[in-house]
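Peer 1: Provided below for reference: sequence and predicted model.
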Amino acid sequence: LHLHTPCCSLSPALRSFLLPGSMEAKLQCTGDEPSKIPYQLLKQITNDFDKERILGSGSYGTVYKGVYENGGEIAVKILNNIPVGLDDTKFLKEFNNLRGLKHQNIVELVGFCNESVEGPAMFEGKQVTAVSLRTALCFEYVSNGSLHKYISG
């Protein structure tokens, strides 16, 4: 999967959360496109995807609240079950749809993660090396709660 977004490019919304010298500041550059964010950083800012940080979940994934060292907040949507090479189109479709949305009433896509990682796995009773995808979409954090409570009922 090739996304035509420079790895070092940070959106203005994400750039505002960075502390000089912090792990996330190493990503800093310029640009208006969503930024590629390492999975390790997402683990760090969500406290290793702590259940207490869950904002919501659905069929595509779980959304966590991420908090940077300076107190800046971000919503991190970890996408579920995207097999390597079989359905990268799910991620790419959602990414491309969201990256073009710019409106005052829509949360902005500020970053993404799409990393392949090799590691041990069990297959038919044998330990093998497998590749798994770590995929996430990161949005500006809005503290007003779920849209569901405003549009339902």
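Peer 2: That came through fine.

Peer 1: make it CA atoms for all contacts and neighbour counts henceforth
Peer 2: Fine.

Peer 1: now the helices for this protein?
Peer 2: Listed in chain order, the helices of the chain (DSSP state H) span 12-15, 39-45, 88-99, 148-151.

Peer 1: let's bring in a second one:
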Amino acid sequence: MLIHAPRPGAAARAVHWAALARAQADGWVRDIGVSNFGVAHLRALPGPTPAINQIELHPWCQQREIVQYCREHGIALQAYCPLVRADPKRLEDPVVVDIAKKHGKGATHVLLRWSLQKGYIPLPKSVTPSRIRSNTELYDFELDAEDMERLDALDEGAAGACSWNPVDTP
């Protein structure tokens, strides 16, 4: 069970987290976590440590500081918008297209594979059965170090977000 956003403030976050921790301790939920929490939000949480932080993650919005903090504290990273909402500007990026051609795959496969190789848990959204099936076809290729470096170089920081991204909310 996740707290969806770091709003409406520090006091409310503490109350919400205490309630989730109590639900976990009482056996109502197995794991508890957060969504859209930045480093300051994570640092301010009392125990237990969240199992997961669900944040926007893709080559254009890599949120490196949050990723590093989560890794250092054993918090799994769940990547939402890993397919950048099918934005043609992103899916047709020359770097992505070149890597996709190199591996005989589609742009979405490259983005999901990047996410998996980063150790993230990608959440690709689709309602189309053929696309849902296609999103699973990720285990017959691997991006090499050069591919990963080229994709990593696409990072635009917060400007690269394609969704509501409240990680810097006070």
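Peer 2: Yes, it's here. Please read these numbers as outputs of a predicted model, since none were measured by experiment.

Peer 1: got a TM-score for the pair?
Peer 2: Their TM-score after superposition, calculated using TM-score structural alignment, normalised by the length of the first structure, is reported as 0.30; 82 aligned residues with a Cα RMSD of 5.3 Å.

Peer 1: about what we covered before: to Gly61 of the first structure, which of the helices of the first structure lies closest?
Peer 2: helix 88-99 (11.3 Å; Cα to Cα).

Peer 1: what comes up buried for that closest one?
Peer 2: Neighbour counts over helix 88-99 of the first structure (16 or more other Cα atoms under 10 Å) mark 91, 95, 98 as buried.

Peer 1: ok, now stretch 97-110 of the second structure?
Peer 2: Neighbour counts over stretch 97-110 of the second structure (16+ other Cα under 10 Å) mark 97, 99-100, 106-110 as buried.

Peer 1: need the helices of the first structure in JSON lines with distance to Val63 of the first structure, can you?
Peer 2: Supplementary listing: the helices of the first structure in JSON lines, determined by distance: least, Cα to Cα, whole Å:
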{"stretch": "helix 12-15", "distance to Val63 of the first structure": "17"}
{"stretch": "helix 39-45", "distance to Val63 of the first structure": "12"}
{"stretch": "helix 88-99", "distance to Val63 of the first structure": "15"}
{"stretch": "helix 148-151", "distance to Val63 of the first structure": "14"}
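
Peer 1: nearest to Gly56 of the first structure among those helices would be which one?
Peer 2: Between these, helix 148-151 lies closest to Gly56 of the first structure; by Cα to Cα that is 10.5 Å.

Peer 1: for that closest one, give me every contacting residue.
Peer 2: Outside helix 148-151 of the first structure, no residue is within contact range by Cα atoms under 8 Å, 6 or more residues apart in numbering.
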